[in-house]
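S.K.: sequence-free structure coming up:
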């Protein structure tokens, strides 16, 4: 594993343990070159996944990008990181077990929306405002009233 500090290719695993939700292995490593310590995560990947964007552009599925989007929506909300990790892992698992190697970006966005709707109504509205491209305050009002009608948290 390449060291993020000095780019040395040699590191030694000092500790390994499963993550809270058992979807990954957390490894503490120490670089043999500079002695720095860093953490890596090893996850199961059933197949290479591709996200089909607008105009049929394709890009590899990136779990980190998905996680960042969810974290931005959940910013300054009292939501534990473990719950965010479970949401992202659940979405990734759904995609991987679907049997398809490609997923439409729109479907992926809907999966995130559904997960956030169940997690936190404010995060759900935040994500929707970007995903659905709200342009005016009225867009927020209409969407928020629908969330309220659905009994959002």
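M.R.: Happy to help now that I have it. Computed from a prediction, not measured in an experiment: that's the story for all the values here.
S.K.: when you work out contacts or count neighbours from here on, use the C-alpha atoms and nothing else.
M.R.: Fine.
S.K.: just the helices in this protein please.
M.R.: Secondary structure of the chain (DSSP state H): helices at 63-74, 81-96, 105-119, 121-131, 137-149.
S.K.: below is structure B, check it against A:
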């Protein structure tokens, strides 16, 4: 592991901890050269299908993009990074369960729209406003009405 401070390749692990779900290992390291400390995370690399964008391009799964979108939707809301990570973990599991080689990004967007109210209802409305690309206020109001008409919808 290359030191982020001096780029030296030798370091030692000072501490290792496993998260509560036992899916990520956090390692605290110290560089042998500059003695700076840094943290690394290990996660199982999943073989996930390629994503098909709306314009037909193929793209590899990027967990960071989903997290960034959810962070934006959850900004200034009482939603922790742990909750967002667990949410994305569930999306990744669904992707694995599909079993195909390719999945349209629209399918992932729909999964997020289905599950997001359980994370935070305001985040759902924020995400929907970007994901659905409403043309006007009436389309936005229709989405809200549909959400409120569902048994779980309660703003």
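M.R.: Thanks, I have it. Quick caveat, the model's predicted, so the values are computed rather than measured.
S.K.: and the TM-score between them?
M.R.: Once superposed, the chains reach a TM-score of 0.87 (TM-score structural alignment, normalised by the length of structure 1), with 153 aligned residues with a CA RMSD of 1.9 Å.
S.K.: ok, back up a step: out of the helices of structure 1, deepest packed?
M.R.: The highest mean neighbour count among the helices of structure 1, using mean count of other CA atoms under 10 Å, belongs to helix 121-131: a mean of 19.
S.K.: got the contact list for that helix?
M.R.: Residues outside helix 121-131 of structure 1 that contact it (CA atoms under 8 Å, 6 or more residues apart in numbering): 69-70, 73-75, 77, 109, 113, 116-117, 134, 140, 143-144, 147, 152-153.
S.K.: gap between the residue lying farthest from the centre of structure 1 and residue 9 of structure 1?
M.R.: If you look at how far each residue of structure 1 sits from its centre, by CA atoms, centre = their mean, the farthest one is residue 33, at 32.1 Å. For residue 33 of structure 1, the distance to residue 9 of structure 1 equals 8 Å [CA to CA, to the nearest Å].
S.K.: excluding sequence neighbours, find me the nearest residue to the residue most central in space within structure 1.
M.R.: Nearest to the geometric centre of structure 1 sits residue 67, at 2.1 Å (CA atoms, centre = their mean). Leaving out its chain neighbours, the residue that sits closest to residue 67 of structure 1 by CA to CA, 6 or more residues apart in numbering is residue 88, at 6.1 Å.
S.K.: how far away is that neighbour from residue 36 of structure 1?
M.R.: The value you get for residue 88 of structure 1 to residue 36 of structure 1, if CA to CA is used, is 29 Å.
S.K.: once you drop chain neighbours, what's closest to residue 34 of structure 2?
M.R.: In space, residue 34 of structure 2 is closest to residue 6, 6.8 Å off (CA to CA, 6+ apart).
S.K.: I should have written residue 49 of structure 1 there, sorry.
M.R.: The shortest distance from residue 49 of structure 1 to any non-neighbouring residue, by CA to CA, 6+ apart, is to residue 101 (4.9 Å).
S.K.: what distance do you get for the one you found to residue 95 of structure 1?
M.R.: Distance from residue 101 of structure 1 to residue 95 of structure 1, by CA to CA: 8 Å.
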